[in-house]
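> got a predicted structure plus its sequence, pasted below:
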Amino acid sequence: MVDYRNYKVWQKAHLLVIEVYQTTDAFPKKEQFGLVSQINRAVISIPTNIAEGCGRETQKELIRFLYISSGSAHELEYLIMLSKELNFINDEQFSNLSSKIEEIKKMLASLIKKIKQDL
């Protein structure tokens, strides 16, 4: 078992959760149970699955949860793009969030690859 808090990718994902929650707080109230809920579920799934995977018994199980986390990052990427197209976020917010999501996706892919090599 590894302490998930030691992973840089978890740290960045945790900070992204806070930023996304602050961003979606400004969305129209009519989206509270629609897009906002979906975005918040996707973003929180990223660090949550890293943490859950670290609590599992084997490296193969950790990899499985890292893949789930990566899937959530891809989902979030689309939802942020949709938010921009609906004018719920501006260009600067979109660019900022997109670059952070992209970095997390790359970090997850690298971590998966490293763990697979160590198996």
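Structure's in. What do you need?

> can we go C-alpha only for contacts and neighbour counts from here?
Noted.

> how close does the residue most central in space within the chain get to N96?
The residue lying closest to the centre of the chain (Cα atoms, centre = their mean) is I46, at 3.7 Å. In this view, I46 and N96 are 17 Å apart by Cα to Cα, to the nearest Å.

> put this beside the first:
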Amino acid sequence: MSFKELDLWEKSIELVTDIYSLTKKFPKSEIYGLTMQMRRAAVSIPSNIAEGNGRGSSKEFIQFLIVSRGSLTELMTQVEISKRLGFIPKDESKDLLEKMERIMMMLNKLITTLRSKLNS
């Protein structure tokens, strides 16, 4: 199955576009701070899903999914920081965090499924 067929990858791409739209509104003083950090972390999520899928090995795919999960938790932290600094309205941060939680559940499920296939 191609990475483009994974709902997880598609949801991750949507998250990237959400983050880019959101960070356009950040203060210009944050262009090399939170803006770049958040964009980098967001882009890393679907990129690692795609690269891992392209490796052709379940074991390697799991490793790349774990990297994606790490980038997602990094992004969750950055969204919380941005909210506390007043860069993101509370309702927007809530919606974004809910999307990220759904992606986290999807990542965890895929990791678990691949691990069980490796162990059987």
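Noted; the coordinates are in hand. Please read all numbers here as calculations on a predicted model, not as lab measurements.

> how close are the two chains, by TM-score?
Once superposed, chain against chain, the TM-score is 0.97 (TM-score structural alignment, normalised by the length of the first structure); 118 aligned residues with a Cα RMSD of 0.6 Å.

> can you name the residues that contact V79 of the second structure?
Neighbouring residues of V79 of the second structure by Cα atoms under 8 Å, 6 or more residues apart in numbering: M38, I88, S93, L97.

> among these, which are in helices?
In helices, judged by DSSP state H, the following of those are found: M38, S93, L97.

> in which helix or strand does the closest residue to the residue nearest to the centre of the first structure other than its chain neighbours reside?
Spatial nearest neighbour of I46 of the first structure, excluding adjacent residues (Cα to Cα, 6 or more residues apart in numbering): S69 at 4.4 Å. S69 of the first structure is located in helix 59-85, with elements delineated by DSSP states H and E.

> average gap between that helix and the second structure?
Here the mean offset of helix 59-85 of the first structure against the second structure after fitting is 0.3 Å, by mean Cα distance after the TM-score superposition for the first structure.

> hmm, back to that, any idea how far E92 of the first structure is from the residue nearest to I46 of the first structure?
Distance from S69 of the first structure to E92 of the first structure, by Cα to Cα: 25 Å.

> more neighbours, those two?
S69 (27 against 10; other Cα atoms under 10 Å).

> from Q32 of the first structure, how far off is the more buried one?
In terms of Cα to Cα, S69 of the first structure sits 23 Å off from Q32 of the first structure.

> ok, now T58 of the first structure?
38 Å.

> try R41 of the first structure
12 Å.

> picking that back up, out of the ones in helices among the contacts of V79 of the second structure, which is most surrounded?
Busiest of these [other Cα under 10 Å] is M38, holding 24 neighbours.

> leaving out chain neighbours, which residue sits closest to it?
Counting by Cα to Cα, 6+ apart, the residue nearest M38 of the second structure is L75, at 5.9 Å.

> one more: F64 of the second structure?
F64 of the second structure's closest residue in space is G52 (Cα to Cα, 6+ apart), at 4.9 Å.

> that neighbour: how many residues sit nearby?
Using other Cα under 10 Å, G52 of the second structure has 23 neighbouring residues.

> could you look up the SS state of it?
With DSSP: H, G, I helix; E, B strand; the rest coil as the basis, G52 of the second structure sits in helix.

> didn't it look like it was pressed against S68?
No: in this structure, G52 of the second structure is not within contact of S68 by Cα atoms under 8 Å, at 9.6 Å.

> N48 of the second structure against E60, yeah?
No: shown here, N48 of the second structure and E60 do not form a contact pair, counting by Cα under 8 Å, at 10.7 Å.
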